[in-house]
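Visitor: got a predicted structure here, sequence first:
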Amino acid sequence: MLKCIQTIPLFEDIRMIFERDPAARNWLEVICCYPGFHAIVCYRFAHWLHRWHVPFFPRFVSHLGRFLTGIEIHPGAVLGKGIVIDHGMGIVIGETAIVGDYTLMYQGVTLGGTGKESGKRHPTVGHHVVIGAGAKVLGNIHIDNYARVGAGSIVLRDVPAHCTAVGVPGRNLCRVNPENFSLEPGHSLDPEAITIRTLVDRIEQLEQQLQTLKQTLAFSGSHTHATLS
């Protein structure tokens, strides 16, 4: 019986909410007050209708879910089990997107296309992936298992497994531990960002030294002129 329940995606979705979100205190709160879970429920029903080639109603259910939650998931998208959408407002998942099991997405994420091309035009996201707030993953690209996408990043190319994509456009960092990598924009381990920050700090120090030198020379000049007078 337990194995049967664990194979039902919605039960896994609820279980993962409790595992991922420390604010989740009881099942009634999750069922009634979590828009990410509501969006997943609407999607799973709409996707079931879509698989049976029911006209109109899958998109209508998706539209109702978007109206109620602010999260738009196309019925044609394929979402695995244990998906957690934290907060969720502004999330968009396109028609041909594929999202693997136990993926965590924060608000403002877009799994979208880059134009009007046909066929597979949206991203494929692997298992156990974390996508930070406001990240845009665009085109028919692959985000492999256990990868991470930093908040505010724009990802236009594949992200290998156990790597983290950060920046605009996204750059892959594969020499850091993704489990300890912060997705916050102000806590980046991007070597390019660190180098730029170091150069900016050095320029500020040199400017301060130059100002101090100018003030010293000006004081020395005025003191010498007063002495001569």
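Guide: Ah, there it is.

Visitor: from here on, just use CA atoms for contacts and neighbour counts.
Guide: Fine.

Visitor: spatially speaking, which residue is in the middle of this protein?
Guide: Nearest to the mean C-alpha position of the chain, by CA atoms, centre = their mean, lies Gly132 at 2.5 Å.

Visitor: would you confirm that that one contacts Thr110?
Guide: No - counting by CA atoms under 8 Å, Thr110 is not a contact partner of Gly132; they are 10.5 Å apart.

Visitor: stretch 77-90 spans what distance, first to last residue?
Guide: Stretch 77-90 has an end-to-end distance of 17 Å (CA to CA, to the nearest Å).

Visitor: from the chain's centroid, how far away is that stretch?
Guide: Distance, stretch centre to chain centre, for stretch 77-90: 12 Å (CA atoms, centre = their mean, to the nearest Å).

Visitor: give the buried residues for the longest helix seen in the chain.
Guide: Ranked by residue count, the top helix of the chain under DSSP state H comes out as helix 191-228. For helix 191-228, a neighbour-count test (16 or more other CA atoms under 10 Å) marks nothing as buried.

Visitor: that helix - contacts with which helices or strands?
Guide: Packed against helix 191-228, as judged by 3 or more CA pairs under 8 Å, 6 or more residues apart in numbering; DSSP states H and E, are no other helices or strands.

Visitor: another structure for you, compare them:
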Amino acid sequence: MTLAFHASRARSRIVDDLDAAIVRDPAARSRVDVFLNSPGLHAIWAYRLAHRLWLRGGLYAVAARLLMTFTRSVTGVEIHPAARIGRRFFIDHGMGVVIGETAEVGDDVMLYHGVTLGGRSLERVKRHPTVGSRVTIGAGARVLGPVYIGDDVQIGANSVVVKDVPSGAIATGIPATVRFPDRPAEDPYEAMFRDPALWI
């Protein structure tokens, strides 16, 4: 693959990220505004570079860790460069987000500030969550351990998730309880606005 191909693909992903941020952030005014002022996006872009370095191993992996340590000090977002994160990922506000080494995140996922995708084991195994696509995780939520979060799930603010959550479900509380939208064909995201517990 040529350098021009890689540059084109990188530009495409940056535009995807910018557009995803504009769709999800009502305060965003333009691509330029988001490009300059979104610490969540800055952290994601640093992660994407660090992840490429991490995969090369050796001193590149050391550089990846250093890059993400610097990024954490600037953005307040900590993402291990070994984590695997899909396209159009968005972190709103950013501060306090932690994504662990073995975390896997699908496409079109949104995290609010203070979210942790953390581990519950000190063993060198898969110890962080796997998050499907089109998932929203509310501010301060903790998703802990090698749990599976299905597609189209909504996790409420400050919830603590330690068990799998099936696709299309809503999880709220400490520990989180799982339910499904109680209106036929209701979008889980829209259902959030009827449930105050999601925002506490």
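Guide: That came through fine. Predicted model, so just to flag it, every value in this text is computed and none were measured.

Visitor: any idea what the TM-score comes out to?
Guide: Remark: TM-score between the superposed chains equals 0.87 [TM-score structural alignment, normalised by the length of the second structure]; 186 aligned residues with a CA RMSD of 2.0 Å.

Visitor: distance of the aligned residue in the second structure for the residue nearest to the centre of the first structure relative to Ala10 of the second structure?
Guide: For Gly132 of the first structure, the aligned position in the second structure is Gly138, judged by TM-score structural alignment. Between Gly138 of the second structure and Ala10 of the second structure the distance, using CA to CA, works out to 29 Å.

Visitor: do the same with Thr102 of the second structure
Guide: 24 Å.

Visitor: Val32 of the second structure too?
Guide: For Val32 of the second structure, the distance to Ala10 of the second structure equals 17 Å [CA to CA].

Visitor: burial of the residue nearest to the match of Gly132 of the first structure when sequence neighbours are not counted, as a residue count?
Guide: Distance criterion CA to CA, 6 or more residues apart in numbering; nearest residue to Gly138 of the second structure, sequence neighbours excluded, is Ala157 at 4.0 Å. By other CA atoms under 10 Å, 24 other residues sit near Ala157 of the second structure.

Visitor: contact partners of the helix or strand harbouring Val23 of the second structure?
Guide: In this assignment (DSSP states H and E), Val23 of the second structure forms part of helix 3-24. Applying CA atoms under 8 Å, 6 or more residues apart in numbering, the contact partners of helix 3-24 of the second structure are 28-31, 34-35, 41, 45, 87-90, 108.

Visitor: distance between that helix and the chain's centre?
Guide: The chain centroid and the centroid of helix 3-24 of the second structure are separated by 17 Å under CA atoms, centre = their mean.

Visitor: and for stretch 13-32 of the first structure?
Guide: 20 Å.

Visitor: what's the separation between Arg88 of the second structure and Gly118 of the second structure?
Guide: The value you get for Arg88 of the second structure to Gly118 of the second structure, if CA to CA is used, is 21 Å.

Visitor: ah, wrong one, I meant Phe193 of the second structure
Guide: Distance check for Phe193 of the second structure against Gly118 of the second structure: by CA to CA, it reads 27 Å.

Visitor: more neighbours: which of the two?
Guide: Higher neighbour count among Phe193 of the second structure and Gly118: Gly118, with 20 against 11, using other CA under 10 Å.

Visitor: quick one: contacts for that one?
Guide: Taking CA under 8 Å, 6+ apart, we find Gly118 of the second structure in contact with 98-100, 103, 127-129, 142-145.

Visitor: what do you get for Arg44 of the first structure?
Guide: Pro75.

Visitor: now it: which helix or strand?
Guide: In this structure, Arg44 of the first structure sits in helix 35-51 according to DSSP H and E.

Visitor: what's the answer for Leu111 of the first structure, then?
Guide: Assigned by DSSP H and E, Leu111 of the first structure falls within strand 110-112.

Visitor: now whichever helix or strand comes after that strand on the second structure. Mean distance?
Guide: Going down the chain from strand 110-112 of the first structure, the next helix or strand is strand 124-125, by DSSP H and E. The superposed strand 124-125 of the first structure is, by mean CA distance after the TM-score superposition for the first structure, a mean 0.3 Å from where its aligned residues fall in the second structure.

Visitor: neighbour-wise, which of the contacts of Gly118 of the second structure leads?
Guide: Neighbour tally across these (other CA under 10 Å): the maximum, 30 neighbours, falls on Val143.

Visitor: average distance between the host helix or strand of that residue and the first structure?
Guide: Using DSSP H and E, Val143 of the second structure falls within strand 142-144. Strand 142-144 of the second structure, aligned to the first structure and superposed, deviates on average by 0.1 Å (mean CA distance after the TM-score superposition for the first structure).

Visitor: so what's His225 of the first structure up against?
Guide: By CA under 8 Å, 6+ apart, the contact list for His225 of the first structure is empty.

Visitor: how much space between it and Lys214 of the first structure?
Guide: For His225 of the first structure relative to Lys214 of the first structure (CA to CA), the value is 16 Å.

Visitor: with Asn172 of the first structure instead?
Guide: From Asn172 of the first structure to Lys214 of the first structure the distance is 44 Å (CA to CA).
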